[in-house]
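Enquirer: predicted model, plus sequence, below.
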Amino acid sequence: MDVATVTLAIATMALIIVLGAAVAFRFPITDNTKQLFMGIIINIAVPAIILNGIFNTDISEQIMQQAVTIFIFSIIFHAGAVFFAFLVGRMFRFSSSWAKKLAILSAFGNTGFIGIPLSFTIFGPTGGLLASVFNAGLDLMIFSLGIFMLQSHGQFDFRQLKALLNAPLIALVVGGLFAFSGLDAPVILQDLTEMLSSLSAPLSMLYIGFLLPPFFKKGQKFVFPKLWFPLSMRLLIIPIISITIIAYLPMDDFLKQLFIILVPLPTFTLATVLFSRYTEQENESVMTIIYSTILCLATIPIIAVYANFIS
């Protein structure tokens, strides 16, 4: 893992976040503006990264094996992270309800907004493609195990899985079917997806920057007593344990390097939506997202250095 490349990519994204925050301080950013940015990122930019990766990657047997491996790993990793964080929370004598909520904030990372664009920036189209497969496994865990743990009555409803029918997953399925057909995408479609894919990282970072000024202007508490738990678990403890295990697995070196980027990501953005619907801790989820996103700019390079040290 080239730590300098990772650090440069993170530093560039940090500068874009600062620019977004500066704009938000100068001009009022409404909820409609945020929804517009999120809609463009999720429904246009991220699907473009996925399709661009498929169009520019030779879907060989090796790529297929890597995709299956990363999908299975994503499910195992996120399920294991949830239960590990829950058990540690109970060891700290958090109530069962709080331990579940903190475990969700600790286990699920922001692959869609940060992981896929960052992987695309560092590893190119193939990295963006495989990161999207990792994100598909994450989505499955969020809208099944995650919602099950957040619901007070603890009952699973298969209708929850309809949230999996999102633009990135549809792009992954459609692109995969197109690749298996053996047809070459039209040049104009290749150029279009390549151009649109470059929007994802800057728009995602601008969106995060937009969240900062309104958050501090509300006059609300900047922290909650248990904030240290999801931050330390999500950014340091879970990544260090996971990468230590990954280092000794008989796995492709490229996948190991990709995991180093995808494992220590900040808390997933959808936490705000889910916590607003199923709990009364929406503000706590917002704080965790913002602080983990800011801190990950420092912790991701640290994790990359650690990964190089043990490899």
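Expert: That came through, no problem. Numbering: from 1, shown residues only.

Enquirer: make it CA atoms for all contacts and neighbour counts henceforth
Expert: OK.

Enquirer: flag every buried residue along stretch 33-46.
Expert: K34, F37, M38, I40, I41, I42, N43, I44, A45, V46 (16 or more other CA atoms under 10 Å).

Enquirer: let me fix that: stretch 186-197
Expert: Q190, T193, E194, L196, S197.

Enquirer: I17: which of those is nearest?
Expert: Proximity to I17 was ranked across those by CA to CA; first place goes to S197, at 18.5 Å.

Enquirer: distance of that closest one from N166?
Expert: As defined by CA to CA, to the nearest Å, S197 lies at a distance of 17 Å from N166.

Enquirer: ditto for M251
Expert: 30 Å.

Enquirer: then L102?
Expert: 26 Å.

Enquirer: what does the helix or strand harbouring L105 contact?
Expert: L105 belongs to helix 96-107 when elements are defined using DSSP states H and E. Here helix 96-107 makes contact (CA atoms under 8 Å, 6 or more residues apart in numbering) with 78, 81-87, 89-90, 146, 149-150, 152, 229-231, 233-234, 238, 267-268, 271, 285, 288.

Enquirer: for the closest residue to F268 other than its chain neighbours, what are its contacts?
Expert: Leaving out its chain neighbours, the residue that sits closest to F268 by CA to CA, 6 or more residues apart in numbering is N110, at 3.9 Å. Each residue near N110 by CA under 8 Å, 6+ apart is listed here: L265, P266, T267, F268, T269.

Enquirer: circling back: tell me the buried residues within the contacts of helix 96-107.
Expert: 78, 81-87, 89-90, 146, 149-150, 229-231, 233-234, 238, 267-268, 271, 285, 288.

Enquirer: in helices, which of those residues fall?
Expert: Using DSSP state H, the subset of the buried ones among the contacts of helix 96-107 located in helices is 78, 81-87, 89-90, 149-150, 229-231, 238, 271, 285, 288.

Enquirer: tell me how far the nearest residue to G154 once chain neighbours are set aside lies from K100.
Expert: Distance criterion CA to CA, 6+ apart; nearest residue to G154, sequence neighbours excluded, is F148 at 5.5 Å. Distance of F148 to K100, computed by CA to CA: 10 Å.

Enquirer: below is an additional structure, to be compared with the one above:
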Amino acid sequence: MLFSIVVHQMILFFSILLVGNVAAKQGVIQENYLPDLAKLVSKIFLPVLIFYMTYAGTTRQMVWENAAMIGLAALFYVVISAVTWIIAKGLRPAGDKAKVFQFAFIFGNTGFVGVPLLIALFPKDGILYLALFSIVDQLLFWTYGVYLATASDKKAKITLKSFVNPNIVAIALALIFIMIGAKLPTVIDDTLQTIKNAVGAMAMIYLGALIFYSDWKTAFKTKDLYFGIVVKMIILPILLGKLLLMTGLPNNMIWSMIILMSLPTMTVVPMIAKLYGHEGAYAAGITAATLAVSIVTIPVVVFFTT
């Protein structure tokens, strides 16, 4: 049942990706518009979705009962950081590519791919799991992630402001509302619900256009990409998933974790890699390539884990 839902959802994603790809090919979405479209989705649409889906129907008891997700996230990041470091040492990519390789394969696309997929699989608690996972995810992304993205000839600049981003604010506000039992006025509730219904399609259209404009075919010529895909997006989620299914933790929590572990590279990784270093193009290739193959690899992970 879960496998068929994942396959259906990935086919749906692929269909909407094609819409974005065709829109880019026809010039409807220009390449210079992509950064603005990404900002619209990541700074407005996704935070609204994360806030509303975490807030709606979630109780204090549900938060406490599922707090183990934070521990699972921390454990996963310890494992994936060690694994990608070993792979990078073995492959020895030139220059700063070793660090950027780790950066790209440690942090998954929780926003554009994880959010719509978890909502489809677990409408009641999928976003709660993602919100708890994101507490660790965002903390590490803006510290260890920035360090990995920073070129050897530069110094990483990490400030408190780095952690104040729309998604973290959305999660914090949602948890505050849940803990104090606050309720939104009906008109605001309806407004947020209307916005959140558009997020999945907007995210996929953006990613389809991103694939069109990215030099992802070049990424397929590097062995780094294949090792990263096979290990991070297939083998690791299957092995860790099978172990987690033996722990007795809630089934939906474990499957949410399995999906999160198998996600393609986070969309903002190339932007951060370009901002702090010199390997933005390398990161962009990995990002687009992993996104393209995730249409197949995520269902493969679910199939072999079950």
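Expert: Right, received. Where do you want to start? No experiment lies behind these values; they were computed from the predicted model shown.

Enquirer: returning to what we had before: which one of the contacts of N110 of structure 1 is nearest to K256 of structure 1?
Expert: L265 (15.1 Å).

Enquirer: wait, isn't that closest one in contact with G115?
Expert: Yes. Counting by CA atoms under 8 Å, L265 of structure 1 does reach G115; the two are 6.9 Å apart.

Enquirer: and the helices in the stretch 101-250 of structure 2, which stretches?
Expert: 115-121, 126-140, 146-149, 166-180, 186-213, 216-219, 223-230, 236-244 (DSSP state H, counting those that start in this stretch).

Enquirer: buried deepest among the ones you listed, which one?
Expert: The highest mean neighbour count among the helices of the stretch 101-250 of structure 2, using mean count of other CA atoms under 10 Å, belongs to helix 146-149: a mean of 25.

Enquirer: in the superposition, what's the average offset of that helix relative to structure 1?
Expert: For helix 146-149 of structure 2, the mean deviation from structure 1 after alignment is 2.5 Å (mean CA distance after the TM-score superposition for structure 1).

Enquirer: got the contact list for that helix?
Expert: So helix 146-149 of structure 2 is in contact with K99, V100, Q102, F103, A156, K157, I158, I272, A273, Y276, G277, going by CA under 8 Å, 6+ apart.

Enquirer: start to end distance for stretch 152-171 of structure 2?
Expert: 33 Å.

Enquirer: same thing with stretch 18-35 of structure 2?
Expert: Note: stretch 18-35 of structure 2 ends 19 Å apart using CA to CA.

Enquirer: and T126 of structure 1, how far from F229 of structure 1?
Expert: 34 Å.

Enquirer: typo on my end, it should be D253 of structure 1
Expert: D253 of structure 1 is 31 Å from F229 of structure 1, by CA to CA.

Enquirer: kindly report the same for M38 of structure 1.
Expert: For M38 of structure 1 relative to F229 of structure 1 (CA to CA), the value is 28 Å.

Enquirer: repeat that for E194 of structure 1.
Expert: When E194 of structure 1 is compared with F229 of structure 1 (using CA to CA), they lie 39 Å apart.

Enquirer: check T193 of structure 1 too.
Expert: Taken as CA to CA, the span from T193 of structure 1 to F229 of structure 1 is 39 Å.

Enquirer: name the nearest residue to L274 of structure 1, ignoring sequence neighbours.
Expert: L274 of structure 1's closest residue in space is I147 (CA to CA, 6+ apart), at 7.6 Å.

Enquirer: same question for Y206 of structure 2.
Expert: G20 (6.1 Å).

Enquirer: elements contacting the host helix or strand of the one you found?
Expert: Assigned by DSSP H and E, G20 of structure 2 belongs to helix 2-25. Other elements packing on helix 2-25 of structure 2 under the criterion 3 or more CA pairs under 8 Å, 6 or more residues apart in numbering; DSSP states H and E are helix 115-121, helix 186-213, helix 280-305.

Enquirer: any idea how far the residue lying closest to L161 of structure 1 once chain neighbours are set aside is from A163 of structure 1?
Expert: Sequence neighbours aside, F143 is the residue nearest to L161 of structure 1 in space, at 5.8 Å (criterion: CA to CA, 6+ apart). Applying CA to CA, the value for F143 of structure 1 to A163 of structure 1 is 7 Å.

Enquirer: same check, this time on F229 of structure 1
Expert: From F229 of structure 1 to A163 of structure 1 the distance is 28 Å (CA to CA).

Enquirer: S232 of structure 1 now?
Expert: For S232 of structure 1 relative to A163 of structure 1 (CA to CA), the value is 29 Å.

Enquirer: and the aligned residue in structure 1 for F303 of structure 2, what does it touch?
Expert: Matched to structure 1 by TM-score structural alignment, F303 of structure 2 sits across from V305. Each residue near V305 of structure 1 by CA under 8 Å, 6+ apart is listed here: V3.

Enquirer: M253 of structure 2 corresponds to which position in structure 1?
Expert: Match for M253 of structure 2 (TM-score structural alignment): L255.

Enquirer: what about the alignment partner in structure 1 of A292 of structure 2, neighbour count?
Expert: Aligned by TM-score structural alignment, A292 of structure 2 pairs with I294 of structure 1. Counted with other CA atoms under 10 Å, residues neighbouring I294 of structure 1 total 17.

Enquirer: and I294 of structure 1, how far is that from A79 of structure 1?
Expert: Taking CA to CA, one finds I294 of structure 1 at 25 Å from A79 of structure 1.

Enquirer: ok, K183 of structure 2 to G57 of structure 2 distance?
Expert: 11 Å.

Enquirer: other SSEs contacting the helix or strand harbouring F73 of structure 1?
Expert: Using DSSP H and E, F73 of structure 1 sits in helix 61-91. Packing partners of helix 61-91 of structure 1 (3+ CA pairs under 8 Å, 6+ apart): helix 96-107, helix 125-141.

Enquirer: closest to K218 of structure 1 out of those?
Expert: Across the helices and strands packed on helix 61-91 of structure 1, closest to K218 of structure 1 is helix 96-107 (CA to CA), at 22.3 Å.

Enquirer: list the buried residues in the closest one.
Expert: Per 16+ other CA under 10 Å, helix 96-107 of structure 1 contains these buried residues: S97, W98, A99, K100, K101, L102, A103, I104, L105, S106, A107.

Enquirer: now it against helix 61-91, angle please.
Expert: 150 degrees (axes from the mean of the first three to the mean of the last three CA atoms, to 10 degrees).

Enquirer: with structure 2 overlaid, how far apart is helix 96-107 of structure 1 on average?
Expert: Using mean CA distance after the TM-score superposition for structure 1, the mean distance for helix 96-107 of structure 1 is 2.9 Å.

Enquirer: please tell me which residues of structure 1 stretch 70-88 of structure 2 aligns onto.
Expert: Residue span in structure 1 matched to stretch 70-88 of structure 2, by TM-score structural alignment: 71-89.
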